[in-house]
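> predicted model and sequence below, questions to follow.
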Amino acid sequence: MYKMKKKSLLFLNYLGLSSHMIRKINNEIPHFDEMEFSDQKHSLKSFLSGTWHQKLNDIEEKKIISYAYELKESGIDVLFYGHKGYPEPLMEIKEAPMVLYMKGEYLTTDELALAIVGSRKCTAYGKMVCEYFTKELSTIGITTISGLAVGIDSIVHKTSLEQAQRTIGVLGNGIDIIYPKKNYKLYEGVEHSGAIMSEFPLGTKPIHYNFPLRNRIISGLAKAVLVIEAQEKSGTLITAGYAASQGRDVFAIPGNINQYSSQGTNRLIQDGAKLVMDIDDILNEIQDFLKLKRKEKKNEETFKLSQEERVILDLLRMNPMSADELVEKTGLDIMTINPYLTILEIEGYIELSIGNRFISKL
């Protein structure tokens, strides 16, 4: 494919054309890149449907120049398909975004990334598993990628930042819009400790149609995709579908067969996704990850704990449990268990979650 000039790409993206349509224009309008701006507009009127004509009439070249200046003043970088700085993993996929807006910085080390996606309405189990895997990835230096939405996405980014690990958020709206609004602090953290990306021009609202398009970028940037929790019909499964079509490995966490939020992940496993129970299940499948060395875990000073506390912590790492369930599993009585739980909670190893169940924070 011929590499379009940055100026032409920015104009077409600003106009609101999809990457698919920009690619089509590049292939089907001869010498489009070499035309004067007025001739480009004229040729687009012949190529596009009438609904675009008013937009074309309203656009002047100075608007594109002003837009480019606005991007620069706002600290927003623009990455163009085929040009220097464009993420190498995206060059491998069929429907790569022709233009990417970015805040933060994309490093070559970010090419070794794992996308983690899941339900917006995650369970305590999903939260625990997401935190566990994200922390494990941080010990190896693997960048995480997700969509900066509520639920699993937010947990991925938040945990990565807590572990001083790079993370990338991909948006389904303009990069100048924070959605949901309550994630503004998380947005700032990701910008400063990784990158935020969007293929949509400034001012684009977070409409439903944008998110499936966004999902192909999440999977395309990654070596593989890990699905934590998903309903049977969800955007998470769209991401998994894109990953498979892009030649990326798809991993899934098994869940309770009666839990609505696990029906999608269980179905993925049934359809061929790789079942994951431990971080090594992922590392052993991705050769590039095996080259990385584990760092010492900063917050796992479990050698200071008593044998009983270690047993309780190990059980909670596997599943959230109530005090009564821990009594049943450990054989200790409730009067013995409760002080241990208090100590572990004070020290920051565990926390009390939904349904009076304790979950591990490690």
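It's in.
> okay, CA-based contacts and neighbour counts for the rest of this
Will do.
> contact partners for the closest residue in space to Val117 that isn't next to it in sequence?
Spatially, and ignoring its direct neighbours in sequence, Val117 is nearest to Val227 (5.2 Å; Cα to Cα, 6 or more residues apart in numbering). Val227 makes contacts with Ile116, Val117, Gly118, Thr236, Ala240, Val250, Phe251, Ala252, Ile253, Thr265, as judged by Cα atoms under 8 Å, 6 or more residues apart in numbering.
> adding another structure so you can compare the two:
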Amino acid sequence: MNRKYNGDEPYAYWLANVLGIGNRMKRKLSAYTKSARAVYEMPEKELAQFLSGKKAEKMVKERKRWDVEGEYGKLQEKGVNFVSLSEPSYPEKLAAIEDAPFGLYFYGRLPDESVPSVAIIGARECSEYGRYMAGLWGNQLAGEGVALISGMARGIDSIGQRAALEAGGNSYAVLGCGADICYPAESRDIYEQMKMQGGILSEYPPGTGPKPQLFPPRNRIISGLSDVVVIIEAREKSGTLITADMALEQGKEVYALPGRATDSLSEGCNRLIKQGAGLMLSVSEMLEETGLREKKERWEENLSGAKSGEGDKGQVKLEDCLDFYPKSIEQLQGESGMEYREIVCRLMGLCMEGEVKQVSAGCYQKNGKYNIRI
């Protein structure tokens, strides 16, 4: 059975799939009309105020051929979640970047805004030293309660993510293809594991195959979702440095692992450090320097507050609102009278305990083992 959706979701999905119009314009149109459905219903003359005549005409013709609810139903049948920029559950960090994707397709869940997140990226053909450091820091970040963001690429990316998952942490992969395609195929194990311990994200519709031109744009999402980007091994002219540049443009902290001056795999990292990037020597030191440790401690305090003291009373109220059919955060907010952030924090705690599960973007329901109060 397809889950229920609000009246705007199928139209947001349609708008995300409109070709020839960039993310900025889609965002502008949505802000102007206040909903994707209103964009869909805009007269051609009004559309022409934002788009060239030919683009406005093409958009009107294409929307007549698009079965809004039918196409959205097909997406649901595939089990892929979709969230648009206009929804509260869209990641705030990502929404803040200049060219944020209008829509995200994902499995699992979206990164929690209150949890610190770090991207570990680097060379595909890495050295044993690079492999060791990626694994070590992936493991340590997970132990510190930090979410790991990466692209699941062969080499440094997947090694760091695998280490984080094996340590019981959360990791999120941003793909340069549809979220329903595991690329590279050799990473199938962590691809499946991230659906349970994080998420698989993409701005490309399901079924989109991996193409070289799709990977550079996805790097802005990796850095956009991260508080800090850590580079482990990169040649002087490396694609990894594209992510570093994007991170700096977004105002994010960039750290790099130093290497020998004679090692070509360290040329890019050494150059970044010379230009002002942070010197990555230890996870603990990086967390202190960037303020992420303080952010992590605040998150832990909020999480523990949801389980004790006055938080218990609020949690009972939230439990009373939850049921065995999905409810959105907005529904829970209206029924409980709790603040949005408080609900998200407490839901995360319940999900971690296995008492509640997220069934789609911003929708939660009780698990079978949930303790029913009598």
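Perfect, I can see it now. Since this is a predicted model, take the numbers as computed values, not measurements.
> adding neighbour count, secondary structure and distance to Asn284 of structure 1, write the contacts of Val227 of structure 1 out as a markdown table.
Listed next are the contacts of Val227 of structure 1 as a markdown table, based on neighbours: other Cα atoms under 10 Å; DSSP: H, G, I helix; E, B strand; the rest coil; distance: Cα to Cα, whole Å:
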| residue | neighbour count | secondary structure | distance to Asn284 of structure 1 |
| --- | --- | --- | --- |
| Ile116 | 29 | strand | 17 |
| Val117 | 33 | strand | 20 |
| Gly118 | 33 | coil | 22 |
| Thr236 | 23 | helix | 24 |
| Ala240 | 29 | helix | 20 |
| Val250 | 25 | strand | 13 |
| Phe251 | 25 | strand | 12 |
| Ala252 | 28 | strand | 15 |
| Ile253 | 23 | coil | 16 |
| Thr265 | 29 | helix | 20 |
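> which residue is nearest the centroid of structure 1?
Geometric centre of structure 1, nearest residue: Ser146, 1.0 Å, by Cα atoms, centre = their mean.
> aligned to that one, what sits in structure 2?
If you follow Ser146 of structure 1 across to structure 2 using TM-score structural alignment, you land on Ser150.
> pretty sure that match contacts Ser117?
No - the pair Ser150 of structure 2 / Ser117 is not scored as a contact, 10.3 Å apart, by Cα atoms under 8 Å.
> now the strands for the stretch 1-150 of structure 2?
Applying DSSP state E, counting those that start in this stretch to the stretch 1-150 of structure 2 gives strands spanning 81-84, 103-108, 117-122, 147-150.
> how much does the third one stray from structure 1?
Once fitted to structure 1, strand 117-122 of structure 2 is off its aligned match by 0.6 Å on average (mean Cα distance after the TM-score superposition for structure 1).
> tell me the residues of structure 1 aligned with that strand.
By TM-score structural alignment, strand 117-122 of structure 2 lines up with residues 113-118 in structure 1.
> just the second one next, same as before
When structure 1 is aligned by TM-score structural alignment, the counterpart of strand 103-108 of structure 2 is residues 99-104.
> so how far is that stretch from its chain's centroid?
Per Cα atoms, centre = their mean, to the nearest Å, the displacement of stretch 99-104 of structure 1 from the mean C-alpha position of its chain is 15 Å.
> for stretch 181-188 of structure 2, same thing?
For stretch 181-188 of structure 2, the distance to the chain centre is 18 Å (Cα atoms, centre = their mean).
> what's the end-to-end length of it?
One end of stretch 181-188 of structure 2 to the other measures 10 Å (Cα to Cα, to the nearest Å).
> ok, stretch 113-125 of structure 1 next?
Stretch 113-125 of structure 1 has an end-to-end distance of 24 Å (criterion: Cα to Cα).
> go on, stretch 14-24 of structure 1?
OK, stretch 14-24 of structure 1 end separation, Cα to Cα: 16 Å.
> also stretch 111-126 of structure 1?
Start-to-end, stretch 111-126 of structure 1 (Cα to Cα) is 26 Å.
> before we move on, what about stretch 74-85 of structure 1?
First-to-last distance for stretch 74-85 of structure 1 - Cα to Cα - comes to 19 Å.
> got the buried residues for it?
Residues of stretch 74-85 of structure 1 classed as buried: Ile76, Asp77, Val78, Leu79, Phe80, Tyr81, Gly82 (neighbour count, 16 or more other Cα atoms under 10 Å).
> could you tell me where that stretch falls in structure 2?
Using TM-score structural alignment, stretch 74-85 of structure 1 corresponds to residues 78-89 of structure 2.
> pull the distance from that stretch to the chain's centre.
Stretch 78-89 of structure 2 has its C-alpha centroid displaced from the chain centroid by 11 Å (Cα atoms, centre = their mean).
> what does Leu341 of structure 1 correspond to in structure 2?
Here Leu341 of structure 1 stays unmatched in structure 2, going by TM-score structural alignment.
> what residues does the helix or strand that contains Leu341 of structure 1 touch?
Per DSSP states H and E: Leu341 of structure 1 is located in helix 334-346. The contact list for helix 334-346 of structure 1, computed with Cα under 8 Å, 6+ apart, reads Glu308, Glu309, Ala323, Asp324, Leu326, Val327, Ile350, Glu351, Leu352.
> present these as CSV; the columns should include neighbour count and secondary structure.
Output for the contacts of helix 334-346 of structure 1, formatted as CSV (neighbours: other Cα atoms under 10 Å; DSSP: H, G, I helix; E, B strand; the rest coil):
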residue, neighbour count, secondary structure
Glu308, 14, helix
Glu309, 18, helix
Ala323, 16, helix
Asp324, 14, helix
Leu326, 23, helix
Val327, 18, helix
Ile350, 22, strand
Glu351, 18, strand
Leu352, 15, strand
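> look up how far Phe200 of structure 1 lies from Leu213 of structure 1.
10 Å.
> intersection of neighbour lists for these two?
Gly172.
> so these two - more neighbours on which side?
Phe200 (27 against 20; other Cα atoms under 10 Å).
> that one pairs with which position in structure 2?
When structure 2 is aligned by TM-score structural alignment, Phe200 of structure 1 is paired with Tyr204.
> contacting residues for its match?
Neighbours of Tyr204 of structure 2 in contact, by Cα under 8 Å, 6+ apart: Leu104, Tyr105, Gly176, Cys177, Gly178, Ala179.
> how many residues are close by the fourth one?
Meaning Cys177 of structure 2. Cys177 of structure 2: 24 neighbours (other Cα under 10 Å).
> is it true that it touches Pro212?
No - applying Cα under 8 Å as the test, Cys177 of structure 2 and Pro212 come out as separate, 9.8 Å apart.
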